[in-house]
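> sequence unavailable; structure follows:
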């Protein structure tokens, strides 16, 4: 354990976080850049005295549970989390669960694709970032809870408005098979993550189709390169589907584009204007 380097690293990470980022008031008398020590300790669920001793290079070696709390409280990236573990003399093990932190360059990419519907999914098929056109084509994800933004839960357990399983996508059975296979591989990569285990248990309990696919033990997948959405406002929209893997974060960027000059391209242009407003609702 390198107490001096650990102390300096914790201090530098704490000072870069603004109170507003973690939902705390700045207050008129705040002299400390970033968070106060007691605030960081509270967010990490440890005592302020213990955290202070760590920053003063006087504390004992923190446990893995404490390190996990510090990484969460200080909003460390995966690389920073690993560095924290090495400084504490506890080399990191496998990631505790699928990452939900989307790199800023990926968020910028989504915004720079105004003519494409693009979004990012975690290893469990949770939609964790999206652009405006993706929300207009599929659903206003900002209005949903984390639970309801999970596409594998959506396809197997619903809701299925108007009898459509997944935004009216033709070939949703193919997506269901692919998702089940992907989730089995994800469960193997994160065997100790309670969210992954809980999702699998919920799907096994609620869907005979998922249970059948799960028990096949298949992990190979075949991606669909074209999809047709049955949109309630603009009708059918056929798109090319490209998926880009972000290997270090175990995430995927999905990009839907229409063939230039096609009716679907015109439909996407119209959706970019309409946005997520419900023009089919009167009154």
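Thanks, I have the structure now. Not measured: the values here are computed from a predicted model. Residues are numbered from 1 along each chain as shown.
> can we go C-alpha only for contacts and neighbour counts from here?
Will do.
> what number of residues lie near residue 147?
The local packing of residue 147 (other CA atoms under 10 Å) involves 12 other residues.
> ok, it - contacts?
Neighbouring residues of residue 147 by CA atoms under 8 Å, 6 or more residues apart in numbering: residue 126.
> ok, now how distant is it from residue 157?
12 Å (CA to CA, to the nearest Å).
> surely residue 165 is in contact with residue 152?
No: Residue 165 is beyond contact range of residue 152, at 10.6 Å (criterion: CA atoms under 8 Å).
> quick one, helices of the chain?
Under the criterion DSSP state H, the chain carries helices at the ranges 3-15, 37-44, 48-55, 64-73, 78-87, 104-111, 132-137, 151-157, 172-189, 194-206, 208-215, 263-274.
> check which residues of the third one are buried.
The one in question is helix 48-55. 48, 50-52, 54-55 (16 or more other CA atoms under 10 Å).
> pull the number of nearby residues for residue 112.
So residue 112, with other CA under 10 Å, has 12 neighbours.
> re the thing from before, adding distance to residue 265, write the buried residues of helix 48-55 out as TSV.
Formatted as TSV, these follow (distance: CA to CA, whole Å):
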residue	distance to residue 265
48	57
50	59
51	55
52	58
54	57
55	56
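> would you mind checking which of those is nearest to residue 199?
Residue 199 lies nearest to residue 51 out of the buried residues of helix 48-55, by CA to CA, at 34.3 Å.
> another structure for you, compare them:
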């Protein structure tokens, strides 16, 4: 149970709620952003003293029923509620370290998608596997070490942190928010993993933008449905972006595709012909 993070998360979600959202009156004498602690306690049917101790990191582990009541009172999404249980230590046990091995069936699937760019990322945004079209559209990750294949590090500490967006992608701000929210989830799931802790510390020390987004305590950003890459050889290509969760390994399979017959599909086909060497793009 991470008492500090649990308290900070509860406080951030409480301050997000407006009194009128839950039927409480508003007035000029309010100085607290969002709900007061005692108001939240009333909604959750728990004592004010106990809730205050939860936010201050001084309470014992809450039961599942108490967490469910708090989640309901805070109007948490399913993802936020799951995160609350992880922080409280009541979620199903996971392995101590995040996984980097990719299922052979997923590797084979990537190779069976010649007209779809695909990558597999770990819980900390390290690119673990990719197909040839992804290497052409983005870059060939083969010669890169694990640190250089980490998209979180690249977007906050690499060249794209001060220059143009990574791979010329159109969703730079959204991707940064997604990185922060998923790293927060990963840290809660793997609190003893030195790689997860080290990456979060490194980004926290090296990027003010990371710190700003981290302090928002967001858990589930809006999904990215389309993305436009700016490629040096073929220009802009807009693709559908689908992220499939590989729950057993806590990894993501990210697929970039285009509707058959569309200009973007023709561009992807051209990139497929160009091949990895001609289309390699290292921003």
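Looks like it came in fine. Owing to the predicted nature of the structure, the values given are computational and were not obtained by experimental measurement.
> out of the helices of structure 1, which one sits most buried?
helix 132-137 (a mean of 24; mean count of other CA atoms under 10 Å).
> adding distance to residue 124 of structure 1, write the helices of structure 1 out as TSV.
As requested, the helices of structure 1 are arranged in TSV below (distance: least, CA to CA, whole Å):
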stretch	distance to residue 124 of structure 1
helix 3-15	29
helix 37-44	25
helix 48-55	33
helix 64-73	20
helix 78-87	18
helix 104-111	18
helix 132-137	19
helix 151-157	8
helix 172-189	6
helix 194-206	7
helix 208-215	14
helix 263-274	27
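> nearest to residue 250 of structure 1, of those helices?
Nearest to residue 250 of structure 1, of these and by CA to CA, is helix 172-189 at 9.3 Å.
> ok now that closest one, how far from the chain's centre?
When C-alpha coordinates are averaged (CA atoms, centre = their mean, to the nearest Å), helix 172-189 of structure 1 and its chain have centres 17 Å apart.
> so where do the strands sit in structure 2?
Assigned strands in structure 2, in chain order: 117-121, 127-130, 226-231, 235-246, 251-257 (criterion: DSSP state E).
> read off where stretch 109-117 of structure 1 ends up in structure 2.
Alignment of stretch 109-117 of structure 1 against structure 2: residues 109-117, by TM-score structural alignment.
> got the contact list for that stretch?
By CA under 8 Å, 6+ apart, stretch 109-117 of structure 2 touches 118-119, 130-134, 137, 255-258, 265, 268-269, 272.
> end to end on it, go ahead and measure it.
Terminal-residue distance, stretch 109-117 of structure 2 (CA to CA): 11 Å.
> try stretch 124-142 of structure 2
Using CA to CA, the two ends of stretch 124-142 of structure 2 sit 18 Å apart.
> could you do stretch 219-228 of structure 1 as well?
25 Å.
> quick one: contacts for the closest residue to residue 7 of structure 2 other than its chain neighbours?
Leaving aside its chain neighbours, residue 7 of structure 2 sits nearest to residue 55 (3.7 Å; criterion: CA to CA, 6 or more residues apart in numbering). For residue 55 of structure 2, the residues meeting the contact criterion (CA under 8 Å, 6+ apart) are 6-8, 10-11.
> distance check, the residue nearest in space to the middle of structure 2 against residue 149 of structure 2.
By CA atoms, centre = their mean, structure 2 has its centre lying nearest to residue 182, at 2.5 Å. Distance, residue 182 of structure 2 to residue 149 of structure 2, using CA to CA: 17 Å.
> go on, residue 13 of structure 2?
If you go by CA to CA, the gap between residue 13 of structure 2 and residue 149 of structure 2 works out to 33 Å.
> how near is the closest residue to residue 191 of structure 1 other than its chain neighbours to residue 221 of structure 1?
Excluding the flanking residues, the one nearest residue 191 of structure 1 by CA to CA, 6+ apart is residue 197, at 7.6 Å. Distance of residue 197 of structure 1 to residue 221 of structure 1, computed by CA to CA: 21 Å.
> before we move on, what about residue 140 of structure 1?
28 Å.
> swap in residue 180 of structure 1?
Taken as CA to CA, the span from residue 180 of structure 1 to residue 221 of structure 1 is 9 Å.
> ditto for residue 181 of structure 1
Residue 181 of structure 1 is 7 Å from residue 221 of structure 1, where distance means CA to CA.
> which one's more surrounded, residue 140 and residue 221 of structure 1?
residue 140 (17 against 14).
> just give me the match in structure 2 for the more buried one.
So, by TM-score structural alignment, residue 140 of structure 1 is matched to residue 140.
> excluding its backbone neighbours, what's nearest that match?
Closest to residue 140 of structure 2 by CA to CA, 6+ apart is residue 280, at 6.0 Å.
> what sits against the one you found?
Taking CA under 8 Å, 6+ apart, one finds 135-140 in contact with residue 280 of structure 2.
> now these in TSV, with distance to residue 94 of structure 2?
Compiled in TSV, those are given as follows (distance: CA to CA, whole Å):
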residue	distance to residue 94 of structure 2
135	32
136	35
137	34
138	32
139	32
140	32
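> what's the most distant pair in these?
The two members of those with the most space between them (CA to CA) are 137 and 140, at 8.9 Å.
> where do the contact lists of these two overlap?
Both residue 137 of structure 2 and residue 140 are contacted by 280-281, under the criterion CA under 8 Å, 6+ apart.
> hmm, back to that, for the contacts of stretch 109-117 of structure 2, which one is nearest residue 207 of structure 2?
Taking CA to CA as the measure, residue 207 of structure 2 sits nearest to residue 119 out of the contacts of stretch 109-117 of structure 2, at 25.6 Å.
> residues in contact with that closest one?
Counting by CA under 8 Å, 6+ apart, residue 119 of structure 2 has contacts 110, 127-131, 134, 253-255.
> nearest to residue 40 of structure 2, of the strands of structure 2?
Between the strands of structure 2, strand 235-246 lies closest to residue 40 of structure 2; by CA to CA that is 33.4 Å.
> outside of stretch 128-141 of structure 2, which residues touch it?
Applying CA under 8 Å, 6+ apart, the contact partners of stretch 128-141 of structure 2 are 100-102, 107, 110-111, 114-122, 127, 149, 167, 229, 231, 268, 271-272, 274-282.
> please redo it, this time with the cut-off set to 6 Å
110-111, 117-121, 167, 272, 276, 279-282 (CA atoms under 6 Å, 6 or more residues apart in numbering).
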